[in-house]
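**Q** heads up, no residue letters with this:
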């Protein structure tokens, strides 16, 4: 899953996000979702989330399980 649908992103789920500073390079940061920050049901660049360590970015990939 690519993280564009809010319903696919779950609090506590393992995801790869792109941080604002890494948008040009596309570097991914892995972590667990603490909060969903995007209110709309979908977003073309990925749902914005806050990880448990406080980092904020848009979901690029959702890990299963």
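**A** Received it, and whenever you're ready, just let me know what you need. Since the model is a prediction, treat every value here as computed from it, not as a measurement.
**Q** C-alpha from now on. contacts and neighbour counts both.
**A** Noted.
**Q** List the contacts of the helix or strand harbouring residue 35.
**A** When elements are defined using DSSP states H and E, residue 35 is found to belong to strand 28-36. The set of residues external to strand 28-36 that reach it, using CA atoms under 8 Å, 6 or more residues apart in numbering, is 9-19, 22, 47-53, 60.
**Q** Sitting in strands, which of these do you find?
**A** Counted as lying in strands by DSSP state E, out of these, are 14-19, 48-51, 60.
**Q** try this one side by side with the last:
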């Protein structure tokens, strides 16, 4: 079964939950847009909105900004 990308507004904190399977872009990959998949372990952005996406730490420890949710 293939993973399906769900387009969410990743700039809104209310759309991001711990345990959500997401694609993030890490800081070193911002120019290329290379995405990393994982499960949200911790939400790092405190504000309710961020123009570049909510910053999270995946369960693997990788930090980046959410771009898509995956189902």
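**A** Yep, that arrived. Computed from a predicted structure; not experimentally measured.
**Q** Could you figure out how far the strand holding residue 35 of structure 1 is turned away from strand 14-19?
**A** Our comparison of strand 28-36 of structure 1 with strand 14-19, counting by axes from the mean of the first three to the mean of the last three CA atoms, to 10 degrees, yields an angle of 100 degrees.
**Q** Onto which residues of structure 2 does strand 28-36 of structure 1 map?
**A** Mapping strand 28-36 of structure 1 onto structure 2 (TM-score structural alignment) gives residues 35-43.
**Q** ranking the ones in strands among the contacts of strand 28-36 of structure 1 by neighbours, who comes first?
**A** residue 17 (31 neighbours; other CA atoms under 10 Å).
**Q** Could you find the counterpart of residue 25 of structure 2 in structure 1?
**A** Structural correspondence for residue 25 of structure 2 with respect to structure 1 (TM-score structural alignment): residue 18.
**Q** And residue 13 of structure 2, by the same measure?
**A** Counting by TM-score structural alignment, residue 13 of structure 2 corresponds to residue 6 in structure 1.
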